[in-house]
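K.L.:
let's see this in three dimensions:
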Amino acid sequence: MIQEKLTQLTSLFQDLERALIAYSGGVDSTLVAKIAYDVLGDRALAITAVSPSLLPEELEEASLQAAVIGIKHELIETQEMDNPNYTSNPTNRCYFCKSELHDTLKPLAIARGYPYVVDGVNADDLQDYRPGIQAAKERGARSPLAELGITKMEVREISRYLGLTWWDKPAQPCLSSRFPYGEEITVAKLQRVGRAEIYLRQLGYQNLRVRSFGDTAKIELPSEQIQEFILKVNLPELVSKFKELGFLYVTLDLEGYRSGKLNQVLSLSK
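P.N.:
Modelled structure (predicted):
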């Protein structure tokens, strides 16, 4: 099954001939970049959008992974923070983020002679509330993983099959996803959340989120790690660190980590 999906993915890129990849450094877009480079060579270009919602550490990882793959990698700056439709954090915030991204990438692709902008949206993403997917589609972007029905699990399996050492890299969506809808997003808040998550990763916890509710930080960990976390981590030291970052209160979500948890308010409001 994995080899079949890989063959289909390879065939798709052979048909594209040239492709510009919207490359975040996540496991999905990195697999897309890998296959694009293997098939197209110098006719593939990976571009990473740099903004306050991307931590420097994430950008460094993306650059290192691109170097390992061999694909040409460039950076562009996006200005979503200048758009009040984005910073006011409405329920369709992601639409304005992806609009800014693809409104920046598409003219660049045309100017460079790339007929397609390709992203890393996978089949599972289509089952969640992702208004950004609509923005990308409206601007003609293609999503090879989703088109071929390749799920997140299959992305990881194919990546491992190809020997990509980051195949099990935790998902790391835009830092703006850490804020409940309606809470204004600022550069300072993005940096505060990002630094808090980096601190927890340095303690050995990789699959996590730090949600920001005003001056309160809510830590989400996989439910099976919560008890160990409470017993193992120096909690007063952790609280002190979070306060240094600018939080007044620090809490632990006893339900545990779940991707897209802040979207549950959308179903409750229906």
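K.L.:
switch to C-alpha atoms for all contacts and neighbour counts from now on
P.N.:
Fine.
K.L.:
look up how far Ser53 lies from the residue nearest the centre of the chain.
P.N.:
Centre of the chain computed as the mean C-alpha position; nearest residue by Cα atoms, centre = their mean is Pro173, 3.0 Å away. Distance of Pro173 to Ser53, given as Cα to Cα, to the nearest Å: 9 Å.
K.L.:
and the strands in the stretch 51-200 of the chain?
P.N.:
Counting by DSSP state E, counting those that start in this stretch, the stretch 51-200 of the chain has strands at residues 72-77, 117-118.
K.L.:
pick the most deeply packed of those strands.
P.N.:
With neighbours defined by mean count of other Cα atoms under 10 Å, none of the strands of the stretch 51-200 of the chain is more surrounded on average than strand 117-118, at a mean of 24.
K.L.:
report all helices and strands that the helix or strand containing Ile219 contacts.
P.N.:
Using DSSP states H and E, the secondary-structure element containing Ile219 is strand 216-220. If you count contacts as 3 or more Cα pairs under 8 Å, 6 or more residues apart in numbering; DSSP states H and E, strand 216-220 packs onto strand 209-213, strand 249-252.
K.L.:
what ranges do the helices span in the stretch 1-150 of the chain?
P.N.:
In the stretch 1-150 of the chain, the segments counted as helices under DSSP state H, counting those that start in this stretch are 2-16, 27-40, 56-69, 84-87, 93-112, 131-138, 144-147.
K.L.:
one more, please, to line up against the first structure:
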Amino acid sequence: MIDTAGVTARLAGIGRLGVAFSGGVDSSVLLALAARALGPGRVVAILGVSPSLAAAERAAAHEVARHIGVAVVEVATHEGDRAAYRANGPDRCFHCKDELFTRIGDEVVAAHGLDAIAYGENADDARRPDRPGSRAAVAHRVLRPLADAGLDKAAVRAIARDLALPCADKPAAPCLASRIPHFADVTPAKLGQIELAEAALRRLGFAELRVRHHGEVARIELPAGDLPRAVAEPLRGEIRAAVLAAGFRFVTLDLSGVQSGAFTLPLVGPAHA
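P.N.:
Here you go, the predicted model:
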């Protein structure tokens, strides 16, 4: 097993810890390691809930937390009330994380007697220019034990497998707002369309995907290995019908495959992942 002593050392001395938790592999590994280091009764998983969180992701997060044995506290976030978030510039994630950490500070820390808050940034994330949410973490003094211990994405996934976490092989699942091109407004209606379309495609057997929202056009990103079956009948027709039912008028398939940071990286610089 990969050495996790660096994470444990960074949690030493904390009486009660809150982990900003999404159910993704990074925050799940952090939650599991914190529960192991401090005891599950001294750790709280904090899940931000808003229209940008798909219902399936919310349910999956609760499942992972139950597996780890840590209680979940849901916090309603209102990033959509912030004009800067709705404007959807490359710093949108900053405003989202700032809202989350503000709500945690106002509603959770005192109520649950927490001494610190941590989140699941890994060492690869820390090197990427398209992660403005990290600025919010710094401003709110949120800990990042995985990154500070030098654990990159590959190491985090290996730990998740060693711990037999149910999300160990889960594809990355950024929030629904990441599917909307920068400078196009983020609205609950658009987020709802994206959620419906992606849920329908998962029911058709696609595990990793993005539905990018370009007004009347849905641009579907799938791994290269899924493209041949996606364009073959009858699945092609089923995909089209499912996406049109979500409220789009046109359906396209992007031959470039799944692209991390597709909207943000061209505006802020190359990836370092």
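K.L.:
re the thing from before, closest to Phe242 of the first structure out of the helices of the stretch 1-150 of the first structure?
P.N.:
In this view, the helices of the stretch 1-150 of the first structure are compared for proximity to Phe242 of the first structure by Cα to Cα, and helix 56-69 is the closest at 18.8 Å.
K.L.:
give me the mean deviation of the closest one from the second structure.
P.N.:
Superposed on the second structure, helix 56-69 of the first structure shows a mean distance of 0.9 Å to its aligned residues (mean Cα distance after the TM-score superposition for the first structure).
K.L.:
list the buried residues for that helix?
P.N.:
Buried residues in helix 56-69 of the first structure, counted by 16 or more other Cα atoms under 10 Å: Leu59, Ala62, Ser63, Gln65, Ala66, Ile69.
K.L.:
now do stretch 240-253 of the second structure
P.N.:
Neighbour counts over stretch 240-253 of the second structure (16+ other Cα under 10 Å) mark Arg240, Ala242, Val243, Leu244, Ala246, Gly247, Phe248, Val251 as buried.
K.L.:
out of those, flag the one nearest to Ala111 of the second structure.
P.N.:
Out of these, the one with the shortest distance to Ala111 of the second structure is Ala246. That distance is 39.7 Å, counting by Cα to Cα.
K.L.:
in contact with that closest one, which residues are there?
P.N.:
Ala246 of the second structure makes contacts with Gln193, Ile194, Leu196, Ala197, as judged by Cα atoms under 8 Å, 6 or more residues apart in numbering.
K.L.:
ok, those residues in the first structure: which stay?
P.N.:
Comparing the contacts of Ala246 of the second structure with the first structure on both residues aligned by TM-score structural alignment, their matches' Cα atoms under 8 Å, the contacts found in both are Gln193, Leu196, Ala197.
K.L.:
circling back: tell me the one among the buried residues of helix 56-69 of the first structure nearest to Gln3 of the first structure.
P.N.:
Nearest member of the buried residues of helix 56-69 of the first structure to Gln3 of the first structure, counting by Cα to Cα, is Ile69, at 19.3 Å.
K.L.:
check contacts around the closest one.
P.N.:
Residues near Ile69 of the first structure by Cα under 8 Å, 6+ apart: Ala33, Lys34, Tyr37.
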